[in-house]
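1. pasting a predicted model and its sequence here:
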Amino acid sequence: MKKIYETTLTNHQGTRGQVDADNGFSVLLSPVLEADKHHTNPEQLIGSAWATCLNATIISILKAKNLNSKSKVDVTVKLFFDEKTRYHFTLDAVASIENMDLSEAEKIVQTAHRFCPVSKLIHDNKGVTISVTPYLI
């Protein structure tokens, strides 16, 4: 396997600090209930990573099929707390493809889910779901 990219992200203060990438990019962080338009949290970051990766993979499949349909992926992240198991979250993705019947869109989305690198990391977790709906703007 040939490595095509590497980056290192560093965090020193948990959710009350920032994450710094080795290229100079920084993201300010806040605890989950304090996130605002200037601060993010791990839940938003994992949701962003999966939504972006999955949709980029869908777009590449559409392009390979010479289709110009738009696509969209929404990822809802829910954080839970349990006294015994502590914190955990679920990820629910909803994908849609413009001008495509649901059965064909489902095939493309499931193929994308098999190839998306973030999906490969999370797909075996019980708190991860993916569904397909009609495309709405």
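-> Thanks, I have it.
2. all contacts plus neighbour counts: C-alpha atoms, from now on.
-> OK.
3. excluding chain neighbours, give the residue nearest to the residue positioned nearest the centre of the chain in space.
-> Note on the chain: the residue nearest the mean C-alpha position is W50, at 1.5 Å, using Cα atoms, centre = their mean. Taking Cα to Cα, 6 or more residues apart in numbering, and ignoring the residues beside it in sequence, W50 has V118 as its nearest neighbour in space, at 5.7 Å.
4. S96 now?
-> Spatial nearest neighbour of S96, excluding adjacent residues (Cα to Cα, 6+ apart): Y135 at 4.7 Å.
5. neighbours around the residue nearest to T40 when sequence neighbours are not counted, how many?
-> In this structure, T40 finds its nearest non-sequential neighbour in L29, 4.9 Å apart by Cα to Cα, 6+ apart. By other Cα atoms under 10 Å, 22 other residues sit near L29.
6. also this one, for the comparison:
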Amino acid sequence: MKVFYKTRATSTGGRTGHTALDDGSLAFDLASPGSGKEGANPEQLFALGYAACFGSALELIAKQMKLDVTAKTSVEVGIGQTASGGYALDIDIYAETTGITEDEAHRLIEKAHEVCPYSNATRGNIDVRLHVVVN
């Protein structure tokens, strides 16, 4: 694979510590959900990245399909314990579209799911469900 871009982040203190991009452009204090501590958690950060990446995949596929569409992407990321005692993520992707039919919207989200790097990274090891809202 030819790599177009690479970035690096460093974290200290795990889920209750601090994480930052090594170039200094973005940093977060971390807090576990329900802890009452100020800060983001890794699932929120993953949801932010996935939503942005999937939105770009939707735009790319819409252009290829010659669709005049406005789309908004939301991603919900959950975490839970598996039967074997490990932990796993659970994901729902919502594409809210305007300007296309429901059938076109379903084809669009499915094709975007095939090309999105986050979708390719999670495929086969995380439950990901696709949802379409047509306005």
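-> Thanks, I have the structure now. In this text the structure is predicted, and so the values were computed from the model without any measurement.
7. and the gap between T111 of the first structure and H38 of the first structure?
-> Noted for T111 of the first structure: a distance of 35 Å to H38 of the first structure, by Cα to Cα, to the nearest Å.
8. do L102 of the first structure as well
-> For L102 of the first structure, the distance to H38 of the first structure - Cα to Cα - is 37 Å.
9. the two - which one has more neighbours?
-> Neighbours were counted for L102 of the first structure and for H38 using other Cα under 10 Å; L102 has more, 15 against 9.
10. so what corresponds to the more buried one in the second structure?
-> Matched to the second structure by TM-score structural alignment, L102 of the first structure sits across from E102.
11. for its match, which residues are in contact?
-> Counting by Cα atoms under 8 Å, 6 or more residues apart in numbering, E102 of the second structure makes contact with V132, V133, V134.
12. which of those residues are retained in the first structure?
-> On the basis of both residues aligned by TM-score structural alignment, their matches' Cα atoms under 8 Å, what survives of the contacts of E102 of the second structure in the first structure is V132, V133, V134.
13. check the mean deviation of the helix or strand the residue nearest to W50 of the first structure falls within from the second structure.
-> If you go by DSSP states H and E, V118 of the first structure is part of helix 117-122. Superposing on the second structure places helix 117-122 of the first structure at an average distance of 0.5 Å from its equivalents, by mean Cα distance after the TM-score superposition for the first structure.
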